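S.K.: fold the following.
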Amino acid sequence: AKLLRAFPEVLIMIKGISAAARSVFFTIFLLILVLYIFGIAFTQICSGPDTPSDLRAKFLNVPESMLTLLFHGVFMDDMVDLLTPLRQNALAFA
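M.R.: As a prediction, the model looks like this:
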């Protein structure tokens, strides 16, 4: 308590963080919901017998699909390697 009285800026920052916590929670919730929906869609699309094995491995089940979408969406590394087989399988989603 004495520290907060000595540094009122810290108290202002703590109040700001607590006020933003609800918005941050709902933003993360919506991002997870979008990942879940697209994870289901891509798992269904890539479950066919004509799907390349490397693409099927990335979208094997819903959690794996969500993780693949998160990694490739956040890091954007090798996006072409992910989208090329997906485009060949389902043009609407690539």
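S.K.: can we go C-alpha only for contacts and neighbour counts from here?
M.R.: Noted.
S.K.: please identify the buried residues of the strand or helix carrying residue 39?
M.R.: Counting by DSSP states H and E, the element that carries residue 39 is helix 8-45. Applying a neighbour-count criterion of 16 or more other C-alpha atoms under 10 Å, one finds 35, 36, 38, 39, 40, 42, 43, 45 buried in helix 8-45.
S.K.: the third one and residue 65, how far apart?
M.R.: Summarising the geometry, the distance separating residue 38 from residue 65, computed by C-alpha to C-alpha, to the nearest Å, is 8 Å.
S.K.: tell me the first helix or strand C-terminal of the helix holding residue 39.
M.R.: Sequence-wise, the next helix or strand downstream of helix 8-45 (DSSP H and E) is helix 53-58.
S.K.: tell me what angle whichever helix or strand comes after that following helix forms with helix 8-45.
M.R.: Sequence-wise, the next helix or strand downstream of helix 53-58 (DSSP H and E) is helix 62-75. Per axes from the mean of the first three to the mean of the last three C-alpha atoms, to 10 degrees, the angle that helix 62-75 makes with helix 8-45 is 130 degrees.
S.K.: one more, so I can put them side by side:
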Amino acid sequence: WGRNQNGQLGLGTTEDSPVPQKIKAFQGISIKMVAAGAEHTAAISKEGALYGWGWGRYGNLGLGDRNDRLVPEKVSTLNVSQQASKIYL
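M.R.: Model (predicted):
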């Protein structure tokens, strides 16, 4: 919940949300860790997949471009189950 100017809530819109909501893109996916920045978010699934969404202007989502994402998108070039234990934004 909160500000969502760049889609950082992962809800498919840029509308702010005053209450917590489920992220539909994660239906059936267990999330191990989430890191939230002011304008973008990252998550690691229990299987080790990394997801990024929100403001991507400087390539900070790890998706190979500088586009914003309104829903979580899997970073296809990296599996972090062994390599990372924390996400820093």
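S.K.: where does the TM-score land?
M.R.: With the length set by TM-score structural alignment, normalised by the length of the second structure, the two chains reach a TM-score of 0.24; 42 aligned residues with a C-alpha RMSD of 4.3 Å.
S.K.: spatially nearest residue to residue 36 of the first structure, not counting backbone neighbours?
M.R.: Leaving aside its sequence neighbours, residue 36 of the first structure sits nearest to residue 66 (C-alpha to C-alpha, 6 or more residues apart in numbering; 6.2 Å).
S.K.: state the distance from the most centrally placed residue in the first structure to residue 54 of the first structure.
M.R.: For the first structure, residue 70 is the residue whose C-alpha lies nearest the centre (C-alpha atoms, centre = their mean; 3.6 Å). The gap separating residue 70 of the first structure from residue 54 of the first structure is 17 Å, by C-alpha to C-alpha.
S.K.: what of residue 63 of the first structure?
M.R.: Per C-alpha to C-alpha, residue 63 of the first structure is found 16 Å from residue 54 of the first structure.
S.K.: neighbour count winner among these two?
M.R.: Neighbour tally, residue 63 of the first structure and residue 54, criterion other C-alpha atoms under 10 Å: the higher count belongs to residue 63, 15 against 11.
S.K.: quick one: contacts for the more buried one?
M.R.: With contact set as C-alpha atoms under 8 Å, 6 or more residues apart in numbering, residue 63 of the first structure has these partners: residue 39.
S.K.: can you tell me which strand in the second structure is longest?
M.R.: Criterion DSSP state E: the longest strand present in the second structure is strand 69-79.
S.K.: count of neighbours near the closest residue to residue 52 of the second structure other than its chain neighbours?
M.R.: For residue 52 of the second structure, ignoring the flanking residues on the chain, the nearest one in space by C-alpha to C-alpha, 6+ apart is residue 42 at 4.5 Å. Neighbours of residue 42 of the second structure under the rule other C-alpha under 10 Å: 25.
S.K.: beyond the helix or strand containing residue 42 of the second structure, next helix or strand please.
M.R.: Using DSSP H and E, residue 42 of the second structure maps to strand 40-45. Following strand 40-45 of the second structure in sequence order, the next helix or strand is strand 49-54 (DSSP H and E).
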